[in-house]
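[1] take this sequence and fold it.
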Amino acid sequence: MSKSLLELTPVETVACSSPLMKQPLSSDAAERIAPLLKALADPVRLRLLSLVASHVDGEACVCDLNDAFDLSQPTISHHLKVLHEVGLLDRTKRGVWVYYSIKSEALADLGALIGGVAR
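    Predicted structure coming up:
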């Protein structure tokens, strides 16, 4: 029985440049971002946001999302409503269906908070 050696590739170390590590968060920023984080603290809502963002054309209706969960359509609609109310999702009604899409401005706030990587 022969043993093979695993060859490791060196990885460049990068420093985190999150605004949280540079200066304290302002009261206004905390008030604006806290509801977004609270809404995303629920695993179903976090997955829903991801599913909508990665859906074809960047939008989805409840009918597109039902199969991903073992939940009723009203429960999924409730979670989508919460995401919409905090400003993470936009929605447009077409006929009897409501289509949801990501609000990129809200995600930009979260991304800036959690932080890019300095190179």
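
[2] please make it C-alpha for all contacts and neighbour counts, starting now.
    OK.

[3] next up, the contacts around the closest residue to E59 other than its chain neighbours.
    Distance criterion C-alpha to C-alpha, 6 or more residues apart in numbering; nearest residue to E59, sequence neighbours excluded, is S101 at 4.4 Å. The contact partners of S101, taken as C-alpha atoms under 8 Å, 6 or more residues apart in numbering, are V52, A53, G58, E59, A60, L89, D90, R91.

[4] please give the structure of this sequence too, so both can be compared:
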Amino acid sequence: MSKANPSCCSSLLSGHLTLDAANQLAAIFRVLGEPIRLQMLSSIAAQPQKEVCACELAEPLGISQPTVSHHLKVMHAAGLLGRERRGTWIYYRILPEKLAMLAESLTFAKM
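    I've put the predicted structure just below:
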């Protein structure tokens, strides 16, 4: 019976997520598990200035303003969106560094 060559396979532990990092990512992916939130992110990303007033999302998405506000608040709390108050309106923008971190967590080791 021959032993397997230990150098033929990469370690299963190389590049693995820590439990803390996995918990943080899972929380963000749960936030993104709502289809309406993905639609909202897509709508924001599609704007030329990459931001949108909360008041502009209700009608195109067919949801009420309180529902829009709730979902934006959840995504802001998860660190996916930044916000800025301008008078009585709040403008939201995607935080690209958080999305880049999510994408990086899903990529395979570079070959």
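
[5] thinking again about what came up before, quick check: the residue nearest to E59 of structure 1 is in a strand.
    Yes: under DSSP: H, G, I helix; E, B strand; the rest coil, S101 of structure 1 sits within a strand.

[6] what's the counterpart of it in structure 2?
    Alignment note (TM-score structural alignment): S101 of structure 1 maps to R93 of structure 2.

[7] in structure 2, what residue corresponds to R91 of structure 1?
    By TM-score structural alignment, R91 of structure 1 lines up with R83.

[8] one more: R47 of structure 1?
    In structure 2, R47 of structure 1 lands on Q39 (TM-score structural alignment).

[9] what's the burial count for its match?
    Neighbourhood size, Q39 of structure 2 [other C-alpha atoms under 10 Å]: 14.

[10] please apply the same query to the one 10 residues further on.
    Under the neighbour criterion other C-alpha under 10 Å, Q49 of structure 2 is assigned a count of 9.

[11] map it across to structure 1 for me.
    Match for Q49 of structure 2 (TM-score structural alignment): D57.

[12] for A53 of structure 1, see how far away the aligned partner of H16 of structure 2 in structure 1 is.
    Matched to structure 1 by TM-score structural alignment, H16 of structure 2 sits across from P24. According to C-alpha to C-alpha, to the nearest Å, P24 of structure 1 stands 30 Å off from A53 of structure 1.
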